[in-house]
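sequence and predicted structure, then a few things I'm wondering about:
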Amino acid sequence: MNVSQSFKLALKSLRTSKMRAFLTMLGIVIGVAAVIIIISLGNGLTGMVEQQVEKVGITQMYAYAWGRGDGTTLNLDPQQMYDLIEAHPDVFDGVTPWVGAGNGVRRDGAEFEKTKIYGVSEAMYRAGTGTTLDGNTLTEGRYLQYVDVVRRQKVCVIGAYLEQEAFRGDALGKELTIGGVSYTVVGVLAREREEMTEGGSDDVVYIPYENALELSGSRNVTLYQVMAVSRDTVSQGKALIADMMQNFYQDEDAYYIETMLEQVRMINAMMGVAMAVLVAIAAISLLVGGIGIMNIMLVSVTERTREIGIRKSLGAKRRDIRRQFIIEAGTTSAMGGLIGILLGCLLATGIGSLLGGMLLEQLGTSGITFNATPTLGAILVSFGVSVGIGVLFGYLPANKAAKLNPIDALRYE
């Protein structure tokens, strides 16, 4: 009996006992479907994180200058950071201080108490991409410029919420009051979230950082957002900033530097571990399915003992009997794998759409998508594993059948 005949016989056996065949392959179906769903959702989450990082920029670095905390007045001057950036144009692409100046602005007697006020420099806006370092775009006007920062001009860029609520959609060139001082709106940022709320990410005002320092009553900049030239210079840039801060503070606890590249690697590593654990748990179903196949094949060997005896008496060799039962086991698991792949793809797409909608609604970030479509690699691996399990667990029953004595098999009742 050749391979094709063994395969046809295996399909006939499955059609003869449909319910038993289905229950046999149920563990394989569940295991394969679970693996595909987990991998698809994991890839969707990874892709969403990568999109968010790409929007902000993988070359970003954040340098926190807290100081020694011993009551001294040893504060890093922003000019020192600027000097470092300018001294290494092959490593750095720019820097902006970040100064939080509290909350609250006024417009024609209306007060917006939750509006966040930030002080930044002109480097916050990337002319090449037309976006800010946070990934926002302008819908009207311009961003803060070098002359605005140097001269501490009373100009600002506002978010979409403030434009809508304070200016009824017409804010450019109008004035609002920040800290009792009148500021002219020179730019309006695009809406970042679908639903804008008071105090949300769209309810912000950006002013020159020197103005924000004056408004906050502090002369200490505690956060610098630095841009590297490329992904390859991020590590070098972090080392240069760390050396400068260490030389200035002489205390490693006085500062902290993190990079988006490191955050992405850490997130991917954590997600990789979580996915590996979940896939391992799902693989238990495959193991259970393999045991089920081995069990039913042992029963099949017992039921077909006389048939095996007849085949051997007609000249069938051990390898022919062994091959026949291995093909039957592999076919059973392969059919279970195909059903599991179909079920997994359908569920992954459905769950991905539902989960992706919930995540994107909570995050409220525009321009980000969640794609949990199963990959070809996951499908091929799942199918290969399902077939491999059938062959592996079918070998013991097949070997038992191959070793039967033809005389004893013919006399079996």
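Okay, I see it. Residues are numbered from 1 along each chain as shown.

all contacts plus neighbour counts: C-alpha atoms, from now on.
Will do.

what segments of the stretch 301-413 of the chain are strands?
Read by DSSP state E, counting those that start in this stretch, the stretch 301-413 of the chain holds no strands at all.

which residue ranges of it form helices?
Counting by DSSP state H, counting those that start in this stretch, the stretch 301-413 of the chain has helices at residues 305-313, 318-363, 376-402, 406-410.

name the helices or strands packed onto the first one?
Helices and strands in packing contact with helix 305-313 are listed as helix 406-410; criterion 3 or more C-alpha pairs under 8 Å, 6 or more residues apart in numbering; DSSP states H and E.

buried ones in the helix it packs on, by neighbour count?
Neighbour-count burial for helix 406-410, counted by 16 or more other C-alpha atoms under 10 Å, picks out 406, 409-410.

what's the answer for stretch 301-313, then?
For stretch 301-313, by 16+ other C-alpha under 10 Å, it's 301-302, 305-312.

please enumerate the strands of the protein.
60-65, 92-107, 110-120, 125-126, 131-132, 138-141, 155-158, 175-178, 181-189, 204-208, 223-228, 255-259 (DSSP state E).

list of residues touching the last one?
What it means is strand 255-259. 59-67, 234, 238, 242, 245 (C-alpha atoms under 8 Å, 6 or more residues apart in numbering).

kindly recompute the last result at 7 Å.
Applying C-alpha atoms under 7 Å, 6 or more residues apart in numbering, the contact partners of strand 255-259 are 60-67, 238.

next, format the residues you listed as JSON lines and append distance to residue 367 and neighbour count.
As requested, the contacts of strand 255-259 are exported to JSON lines (distance: C-alpha to C-alpha, whole Å; neighbours: other C-alpha atoms under 10 Å):
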{"residue": "60", "distance to residue 367": "20", "neighbour count": "24"}
{"residue": "61", "distance to residue 367": "23", "neighbour count": "24"}
{"residue": "62", "distance to residue 367": "24", "neighbour count": "20"}
{"residue": "63", "distance to residue 367": "28", "neighbour count": "21"}
{"residue": "64", "distance to residue 367": "29", "neighbour count": "18"}
{"residue": "65", "distance to residue 367": "33", "neighbour count": "20"}
{"residue": "66", "distance to residue 367": "34", "neighbour count": "17"}
{"residue": "67", "distance to residue 367": "38", "neighbour count": "22"}
{"residue": "238", "distance to residue 367": "29", "neighbour count": "20"}
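
please compare the first structure with the one that follows:
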Amino acid sequence: MLSFKMALRSIGSNKMRAILTMLGIIIGVMALVVLVSLVNGATSSVTDTISSLGSNLLTVTVSDDKGSPITMDTLQQWSESEPSLGLVAPYASDTLTGSANGESGSFTVYGTTVDYYDIQGLQLSMGRWLKQSDMENNTYACVINETAAEELIGYTDCVGQAISLNNVKYTIVGVLQDDENNLTSVFSSGSLVAYVSYNSLIRLSSSVVSEITTFYVSAPENGTMEDAENTMTRLLMERFDQDDDAFTVSNQDALESTMSSVTSMLTVMLGGIAAISLVVGGIGIMNIMMVTVTERTREIGIRKAIGASRGVILSQFLMEAVVLCMMGCCLGIFLSWAVLQIVNTVVVSLDMTFHLNMTVVLVAVGFCFLIGIVFGLYPANKAAKMKPIDALHYGG
């Protein structure tokens, strides 16, 4: 306790130097806590959005069709003949120019079928989704998102209005609701988006062909995703000569697992960068403690002369280094909390909330304590090993 009081008195006698010394620790702690909390908050938000869609969705991607391409007829045949498969919808996209009312912009145009709406759990704010008759009759019907309606038309109630995609006139039959709980809506937030039939996109884009390389599959109401995935894998293995490298079948659990892996990797990388900052701060504390020991050499000599043991001198200076580190750590944690509150205010429209990650806070506290011990030990030991006679004659 005496060492702690003496450490506080020493730090308080030169406040500016103490603040500058703690600066490296403060910055390191802020880097660690803020960056990791931001990554975890963003990942949590995306994961919650993925989870809100449920797990009733498979994404199939074909990388090598082995000369046996998948077509619309193939998907229809599978859907009708396999009871463990529910809805099946192809999916393709391209970036095209769209214009309406004298305004134009770059659209992401998706080509799909009727079932895509139910598979993805989309919501309309106006009008209707694409119908089977739109597919069969190759009608020029499209559904746009609210962002496109507001930016090009000027208002969302624009059903029946005309819009040109790559200079081909389409009629807007529906407007998709921007749903923050829907992953498809979240990923297209702020972008101009249009949905047309798959065959219509083939006519619009030279990069989209009738061979389907990506499609979505759901399980029936009385079925399971495990059965649907097993069936889909079997069908694809049979079609592609038992080559499981020709395709991938992934579900949302796999996506969540990938997100978790990426988050862990980012957390480790950011933690490593912040740890380097803390080590640099620790070196700064060691330098200042060396200066402090030099400045207080005569004081050390007097204390040793009147009976202070080596252990007492060691603990005094070691305590001062630890207190400096822990004060910097506490300031860093407080400033991190303040930064996160500001970030929460700025990104309130994104429906993301960032909190202090208590695990990271505890790691920061423990690491700072360790840095205080490691980088304070050499100066403290140097002070403790001084001979009283040499210390008393220092500078004399």
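Happy to help now that I have it. No experiment lies behind these values; they were computed from the predicted model shown.

rewinding a little: looking at the strands of the first structure, which is closest to residue 40 of the first structure?
strand 255-259 (27.8 Å; C-alpha to C-alpha).

check the fit of that closest one onto the second structure and give the mean distance.
Following superposition, strand 255-259 of the first structure is found to deviate from the second structure by 3.6 Å on average (mean C-alpha distance after the TM-score superposition for the first structure).

how far off strand 60-65 does that strand point, in degrees?
170 degrees (axes from the mean of the first three to the mean of the last three C-alpha atoms, to 10 degrees).

return the set of buried residues in strand 255-259 of the first structure.
Quick answer for strand 255-259 of the first structure (16+ other C-alpha under 10 Å): 255, 257, 259.

hmm, back to that, residue 331 of the first structure: which of the strands of the first structure is closest?
Here strand 255-259 is closest among the strands of the first structure (C-alpha to C-alpha), at 50.9 Å.

next one: the closest one to chain centre, how far?
Between the mean C-alpha location of strand 255-259 of the first structure and the chain-wide mean there is a distance of 22 Å, by C-alpha atoms, centre = their mean, to the nearest Å.

could you check the angle strand 223-228 makes with it?
Going by the same axes, to 10 degrees, strand 255-259 of the first structure makes 40 degrees with strand 223-228.

picking up where we left off before, reformat the contacts of strand 255-259 of the first structure as CSV; add distance to residue 157 of the first structure.
Shown next, in CSV, are the contacts of strand 255-259 of the first structure (distance: C-alpha to C-alpha, whole Å):
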residue, distance to residue 157 of the first structure
60, 22
61, 23
62, 22
63, 24
64, 24
65, 26
66, 27
67, 30
238, 30
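
can you pick out the most distant pair from these?
Maximum distance among the contacts of strand 255-259 of the first structure (C-alpha to C-alpha): 22.0 Å, for 60 and 67.

can you get me a residue count around the counterpart of residue 119 of the first structure in the second structure?
The equivalent of residue 119 of the first structure in the second structure is residue 112 (alignment by TM-score structural alignment). Residue 112 of the second structure has 23 neighbours, counted by other C-alpha atoms under 10 Å.

residue 211 of the second structure too?
14.

wait, it sits on residue 67?
No - using C-alpha atoms under 7 Å, residue 211 of the second structure is not in contact with residue 67; the gap is 10.5 Å.

go through the contacts of strand 255-259 of the first structure and say which is closest to residue 379 of the first structure.
residue 60 (36.0 Å).

quick one: map that closest one onto the second structure.
By TM-score structural alignment, residue 60 of the first structure lines up with residue 57.

so who does its match touch?
Contacts of residue 57 of the second structure (C-alpha under 7 Å, 6+ apart): 216-218, 251-252.

nearest residue to residue 324 of the second structure in space, please, no chain neighbours.
residue 22 (6.4 Å; C-alpha to C-alpha, 6 or more residues apart in numbering).

how near is the one you found to residue 296 of the second structure?
Distance, residue 22 of the second structure to residue 296 of the second structure, by C-alpha to C-alpha, to the nearest Å: 20 Å.

residue 26 of the second structure too?
26 Å.

equivalent analysis for residue 220 of the second structure, please.
80 Å.

got it, and residue 250 of the second structure?
From residue 250 of the second structure to residue 296 of the second structure the distance is 67 Å (C-alpha to C-alpha).

I figured residue 305 of the second structure hits residue 387, correct?
No - Residue 305 of the second structure lies out of contact with residue 387 (C-alpha under 7 Å); the separation is 9.2 Å.

alignment lookup: residue 272 of the first structure to the second structure.
Match for residue 272 of the first structure (TM-score structural alignment): residue 264.

what count of nearby residues applies to that match?
15.

still on that earlier bit, between the contacts of residue 57 of the second structure, which sits nearest residue 279 of the second structure?
residue 252 (40.0 Å).

how about the contacts made by the closest one?
Contacts of residue 252 of the second structure (C-alpha under 7 Å, 6+ apart): 55, 57.

against residue 241 of the second structure, how distant is it?
For residue 252 of the second structure, the distance to residue 241 of the second structure - C-alpha to C-alpha - is 27 Å.

corresponding residue for residue 398 of the first structure in the second structure?
Match for residue 398 of the first structure (TM-score structural alignment): residue 380.

quick one: its match and residue 279 of the second structure, what's the gap?
Taken as C-alpha to C-alpha, the span from residue 380 of the second structure to residue 279 of the second structure is 18 Å.

compare the two (neighbour count), which wins?
Using other C-alpha under 10 Å as the criterion, residue 380 of the second structure and residue 279 rank with residue 380 on top: 27 against 18.
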